[in-house]
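> structural data only, the sequence is not supplied:
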């Protein structure tokens, strides 16, 4: 599994693995490698669907110049296909001390690992069996969402008792 994150101004990016959704701290922390174009990445063998993870991103805490790096905060993968522990927004998720008289200029030193939303590795494969995968390009695909009862209520071939 390849983990990657873009950050031009980060000084370090860590992948944090969690053993369960109830974990209050990561069980492993792995430093990502900075490559060309400010992409931090690492490839890990043996990562299975259901793996829970987040990132700690180190860098300058300088809000006046647009930088709010805070390694005390677990961040979700912006490309994650699944999330757990989405309890809503609480003050410990903010990089800054919420309610401070200095507003966002004061970094919050509290760790949020125990309550932070976590990204989930999702198996995106589909067991097609003997069926063929549709070969329709996405730009020609139509996705139609409907309520089955409303769509079929007056259809002559649907039995009345249904």
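Looks like it came in fine. The shown structure was predicted, so the numbers you read here are calculated from the model rather than taken from an experiment. Numbering: from 1, shown residues only.

> hey, let's count contacts and neighbours off CA atoms from now on
Fine.

> do you have the strands of the chain handy? List them.
2-6, 12-18, 28-31, 33-34, 39-43, 52-58, 61-62, 67-68, 83-84, 118-120 (DSSP state E).

> what would these look like in JSON lines with distance to residue 134?
Output for the strands of the chain, formatted as JSON lines (distance: least, Cα to Cα, whole Å):
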{"stretch": "strand 2-6", "distance to residue 134": "27"}
{"stretch": "strand 12-18", "distance to residue 134": "35"}
{"stretch": "strand 28-31", "distance to residue 134": "39"}
{"stretch": "strand 33-34", "distance to residue 134": "37"}
{"stretch": "strand 39-43", "distance to residue 134": "30"}
{"stretch": "strand 52-58", "distance to residue 134": "31"}
{"stretch": "strand 61-62", "distance to residue 134": "48"}
{"stretch": "strand 67-68", "distance to residue 134": "44"}
{"stretch": "strand 83-84", "distance to residue 134": "28"}
{"stretch": "strand 118-120", "distance to residue 134": "27"}
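
> rebuild those as TSV, extending it with distance to residue 142 and mean neighbour count.
Converted to TSV, the strands of the chain look like this (distance: least, Cα to Cα, whole Å; neighbours: other Cα atoms under 10 Å):
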stretch	distance to residue 142	mean neighbour count
strand 2-6	31	15
strand 12-18	37	21
strand 28-31	41	14
strand 33-34	39	18
strand 39-43	34	17
strand 52-58	33	23
strand 61-62	45	16
strand 67-68	41	16
strand 83-84	27	15
strand 118-120	28	24
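
> here comes the other one, which I'd like you to weigh against the first:
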């Protein structure tokens, strides 16, 4: 990969890729001043806050911590989750949201997995996935309910709390985001095609006259305290 960028481009870097799959991360340099909200540590590989796809899991591993009282300078690139460059070509055709008037809107809130996993008429291999949302059986079910909009609980990639991981459990609801612009891969038939699976489902729902509303968590991340893996806080955590 070759990249070009100048100060005048305000941080924009244009790259030419030769590999079919490119994974990357950032090393961020700056002061170590926890009292001021700064925990910069270039030994820790960080994800791109705007990444569209993530490779790897956010585990409760001390190597993913930036440090506590002092910085932890052990390099974690071998185990840290990586961002994946996404080639974003998709044919939306003539797709458009139905735009049902608010006075006529009936919202049905649902969880991707919870809504589709146990439906007996959904093919077993796609139950609990984005693809199941757009299956004709599911769309017919939603239409029979009389709803006009499907509100999905968080679909952005999230991590389970360290406490749950230590107990052998996982977070179900998705309110611990780690990558706001990447889809949660566990809801995809294949992590590599998650984006297209999701867009196919949205397009099918729109064609059926059903709007889609996303529950997006922007007020916090999966970083639950100072003794946790760093995800976004190592970029800048000013009070």
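In hand now; what should we look at? Quantities reported herein were computed from a predicted structural model and do not represent experimental measurements.

> which one's the longest strand in structure 2?
Structure 2, longest strand under DSSP E: strand 177-183.

> next secondary structure element downstream of it?
helix 194-207 (DSSP states H and E).

> what packs against the very next helix or strand once past that following helix?
Per DSSP H and E, helix 194-207 of structure 2 leads on to strand 211-214 as the next helix or strand towards the C-terminus. The contact analysis (3 or more Cα pairs under 8 Å, 6 or more residues apart in numbering; DSSP states H and E) places strand 211-214 of structure 2 against strand 149-152, helix 194-207.

> so how many other residues sit close to the residue mapped onto residue 85 of structure 1 from structure 2?
Residue pairing (TM-score structural alignment): residue 85 of structure 1 is matched to residue 56 of structure 2. By the criterion of other Cα atoms under 10 Å, residue 56 of structure 2 has 12 neighbours.

> residue 56 of structure 2 and residue 46 of structure 2: what is the separation?
Remark: distance between residue 56 of structure 2 and residue 46 of structure 2 (Cα to Cα, to the nearest Å) = 12 Å.

> common neighbours of these two, please.
Listed as contacting both residue 56 of structure 2 and residue 46 by Cα atoms under 8 Å, 6 or more residues apart in numbering are 80-82.

> neighbours of the closest residue to residue 196 of structure 2 other than its chain neighbours, how many?
The shortest distance from residue 196 of structure 2 to any non-neighbouring residue, by Cα to Cα, 6 or more residues apart in numbering, is to residue 90 (7.4 Å). When neighbours are defined as other Cα under 10 Å, residue 90 of structure 2 has 10 of them.

> the one 3 residues further on now?
Using other Cα under 10 Å, residue 93 of structure 2 is surrounded by 7 other residues.

> now do residue 201 of structure 2
Residues lying near residue 201 of structure 2 (other Cα under 10 Å) number 20.

> how about the one 4 residues further on?
One way to gauge burial is a neighbour count; for residue 205 of structure 2, by other Cα under 10 Å, it gives 26.

> and the strands of structure 1: which comes nearest residue 94 of structure 1?
For residue 94 of structure 1, the closest of the strands of structure 1 is strand 67-68, at 9.5 Å, according to Cα to Cα.

> what's the matching range in structure 2 for that closest one?
Residues 38-39 of structure 2 are matched to strand 67-68 of structure 1 when aligned by TM-score structural alignment.

> residue 99 of structure 2 contacts residue 211, correct?
Yes: using Cα atoms under 8 Å, residue 99 of structure 2 is in contact with residue 211, at 7.0 Å.

> neighbour count for those two, which is higher?
Each of residue 99 of structure 2 and residue 211 has its neighbours counted (other Cα under 10 Å); residue 211 has more, 23 against 13.
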